[in-house]
Each structure stands twice: as structure tokens, then as C-alpha cells.
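> Turn this into a model:
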Amino acid sequence: MPTAAHLVAALILAAVGWFASELVKPVIEAATGRSAFPRLAIVNLVIGALAGWVVIGKRAGRGVSAAIGNGITGVATLVFWALFVQAAAEMVNRALARRYDGPMEAIAGVFELFVDYAAFLGDGQVLTALAAGALVAGLGAEFAARRWR
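You can find the predicted model right below:
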């Protein structure tokens, strides 16, 4: 059932996904020498909205300490699915360019790319944005759950 907590969590985590994507683009470009994925921020915005709605919004209203944990869980969900979707998209591009010898190598390539992309998140600005976003999303959803029942 749609609630204000669901909406607030979805909007905040969507913003976190977009903002973190914009912060990680220069890190990717500096490390690889090529521009980041063209739709990185938009895809991660959608993933963030879904993670906020499903993970944080559903659990809002259980107290402040639970809200902080919910925010951390929501951001972890956002990061996992964003890394997986971006790695899978790159695997498809590489598979279409015939860089893999077979389907099992392509599937293994998703997990290799996942780990490679996770290394880009080690930048201090990105980690700070994700941590702050977790707090704001969790506490914002908690406030919305208490304020608008």
C-alpha cells in the first residue's frame, strides 16, 4: 500500500543514486581513460527509487535506530543492484562484440565486472555521499511515517 514513507524513501534514495553516480563518473573516467556509461545516473536513479520504496518504505515507523539501519540496508541494496545491472549491461555489450568464448565465460564476466566496478566506490566523496544518503533516507522515511499516517 502506498504511504508517505514509501514516497519519501523512494525520492531520497533516487536522489542518492543519481548524485552518487555523478560523483563516480570522474573516478571511472580517471581510472579507465574512457567516459562512464551514458545512462549510469538515470539507471541508478530508477534503482534507487525502487530500493527506497521496497526496502526502506516498507520498514519505516519502527523507531530512529531502526530507521538508520533501514537507510543503510536501502543504500546497500541500491549499491548491489546498481553494480549488478551495470555489470550485466557491460557483459551484454562485450558479448555482442564477441569478447567471450561461451555463455559461461560471459556469466563469469558479470561477476568480474561487478568486483571491478565496486572498486570505483572506494572514493571518499562517493562513500560519504552514500553514508549521508543512508541516514537522510532512513530518517526521512521515519519522519514521514510518524507525521503522515
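> switch to C-alpha atoms for all contacts and neighbour counts from now on
Noted.
> Distance-wise, check Phe80 relative to Gly109.
Separation of Phe80 from Gly109 (CA to CA, to the nearest Å) stands at 16 Å.
> again but with Pro2, I slipped
Pro2 sits 38 Å away from Gly109, taking CA to CA as the criterion.
> Tell me which of those two has more neighbours.
Taking other CA atoms under 10 Å, Pro2 and Gly109 do not tie; Gly109 has more neighbours (20 against 9).
> any idea what the residue in the chain sticking out farthest from the centre is structurally, helix, strand or coil?
Here the chain reaches farthest from its C-alpha mean at Asp101, the gap being 30.4 Å by CA atoms, centre = their mean. Following DSSP: H, G, I helix; E, B strand; the rest coil, the label given to Asp101 is coil.
> Against Ile107, how distant is it?
Distance from Asp101 to Ile107, counting by CA to CA: 11 Å.
> just Ala67 next, same as before
36 Å.
> And these two? Which one has more around it.
Higher neighbour count among Ala67 and Ile107: Ala67, with 26 against 15, using other CA under 10 Å.
> and the gap between the residue lying closest to the more buried one once chain neighbours are set aside and Ser65?
In this structure, Ala67 finds its nearest non-sequential neighbour in Gly138, 4.6 Å apart by CA to CA, 6 or more residues apart in numbering. Per CA to CA, Gly138 is found 9 Å from Ser65.
> Ser65 - how many residues pack around it?
Neighbours around Ser65, by other CA under 10 Å: 11.
> Where does it sit, in terms of helix or strand?
Using DSSP states H and E, Ser65 falls within helix 64-96.
> I have a second one here; can you model it like the first so I can compare?
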Amino acid sequence: MPTGAKLAGGFLFFAVAYLAAMQAKLTFPPETSATYFNITIAAIGFWQGWMVMGNRAGAGVSRALSNGMRTGAQIAFFGLSLFALRTMFMRSADLRYDDPGEAVTATMELFLEYFLQSLTPGVWGVLLVGGLIGGFLTELAAKAWR
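So this is what the prediction gives:
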């Protein structure tokens, strides 16, 4: 059921994820084409803000702050997973893997490679500090729209 907290969480974490995606694009090699990267990560942010932060709002400020950081971390997890799977499927279409086990292993390696690439103060600063701010503002929205 839609609530003010879910809507606020969705839009706030859409913005946090979009800003984090802009920071992440700075770590890409120059020849990388990332046409829909920002909006895809922002959509994950909206989904996590609605489902995670919005559902847990109203339990107090300390829980809101921790849930905000959790939401930021989950945006990173799902974004990294999605793009690792995407790269694996693109490579498998070129017949680069001999069996499904090799493709799964490659997906885990890609996830780890992308995670290490994302370990910059810009990306994680936006996700964690933005998560704190988004969590606090979602908590305020939950109290305002009861």
C-alpha cells in the first residue's frame, strides 16, 4: 500500500542512486559506453527506497539512519549484481564460456572487479552519507504523513 514514507523514500533514494551513478561513471575506462547506467541505478534506488526504507520508516531516528545506510549498500549490491550479470550475458552471447559453471564463476569475478572499481570516496560517500540523509528525511515524512 502506498504511503508518504514510501514515496519519499523512493524519490530520495532515486536521487542518491543517480548521484552515486554519476560518481561511478568517473571510474569507468574512457571507451566505456554507459548510456542507461545512471537511470538504471536510479531505478534500483527508487525500488530500494520504496521497498526497504519506506517499509521501515516510523521506527525512530536511529533506525532510520541505519536503514538509510542499509538501503545505500543494497543499491550498490543490486547495481553491481545487475551489471556483472549483464556483462556475463553479453560475453556468453559471443560464446566466451564453455559451460554454465564458467559463466557463473565469471559473474562472481566481474562482481568483485566492479566492487573494487567502485571503492572510491565519491561513490561510497554518496551512498552512505546520502543514505543517512535519505533515511532521516524519510523518517520525517513518515511522521508528517501518518
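> Quick TM-score on the pair, please.
In this superposition the chains share a TM-score of 0.95, using TM-score structural alignment, normalised by the length of structure 2; 146 aligned residues with a CA RMSD of 1.1 Å.
> related to what we said a few turns ago, just tell me the aligned range of the helix or strand just after the helix holding Ser65 of structure 1 in structure 2.
Next helix or strand after helix 64-96 of structure 1 toward the C-terminus (DSSP H and E): helix 103-119. Helix 103-119 of structure 1 corresponds to residues 100-116 in structure 2, going by TM-score structural alignment.
> Against Ala59 of structure 2, how distant is the alignment partner in structure 2 of Arg147 of structure 1?
Applying TM-score structural alignment, one finds that Arg147 of structure 1 aligns to Ala144 in structure 2. Using CA to CA, we find Ala144 of structure 2 at a distance of 13 Å from Ala59 of structure 2.
> and if you look at Ala42 of structure 2?
From Ala42 of structure 2 to Ala59 of structure 2 the distance is 25 Å (CA to CA).
> Compare neighbour counts for these two and give me the winner.
Ala42 (25 against 11).
> which element is the more buried one on?
helix 37-48.
> Give me the range in structure 1 that that helix lines up against.
The aligned range for helix 37-48 of structure 2 in structure 1 is 40-51, by TM-score structural alignment.
> Excluding its own residues, what touches that stretch? List them.
For stretch 40-51 of structure 1, contacts defined as CA atoms under 8 Å, 6 or more residues apart in numbering pick out 9-19, 21-22, 74-75, 77-78, 81-82, 86.
> can we see that at 7 Å?
Residues outside stretch 40-51 of structure 1 that contact it (CA atoms under 7 Å, 6 or more residues apart in numbering): 10-11, 13-15, 17-18, 21-22, 74, 77-78, 82.
> ok, now stretch 121-137 of structure 2?
So stretch 121-137 of structure 2 is contacted by 9, 12-13, 16, 19-20, 23-24, 53, 61, 64-65, 67-69, 71-73 (CA under 7 Å, 6+ apart).
> again, only using 8 Å
Against stretch 121-137 of structure 2 from outside (CA under 8 Å, 6+ apart): 8-9, 12-13, 16-17, 19-21, 23-24, 53, 57, 61, 64-73, 76, 118.
> same deal with stretch 100-112 of structure 2?
Leu80, Ser81, Phe83, Ala84, Leu85, Thr87, Met88, Ser92, Tyr97.
> Now render the residues you listed as JSON lines, adding neighbour count and distance to Pro29 of structure 2.
JSON lines is the format used below for the contacts of stretch 100-112 of structure 2 (neighbours: other CA atoms under 10 Å; distance: CA to CA, whole Å):
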{"residue": "Leu80", "neighbour count": "20", "distance to Pro29 of structure 2": "16"}
{"residue": "Ser81", "neighbour count": "19", "distance to Pro29 of structure 2": "19"}
{"residue": "Phe83", "neighbour count": "18", "distance to Pro29 of structure 2": "15"}
{"residue": "Ala84", "neighbour count": "22", "distance to Pro29 of structure 2": "16"}
{"residue": "Leu85", "neighbour count": "19", "distance to Pro29 of structure 2": "19"}
{"residue": "Thr87", "neighbour count": "16", "distance to Pro29 of structure 2": "15"}
{"residue": "Met88", "neighbour count": "22", "distance to Pro29 of structure 2": "18"}
{"residue": "Ser92", "neighbour count": "16", "distance to Pro29 of structure 2": "22"}
{"residue": "Tyr97", "neighbour count": "15", "distance to Pro29 of structure 2": "24"}
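> Noted, bye for now.
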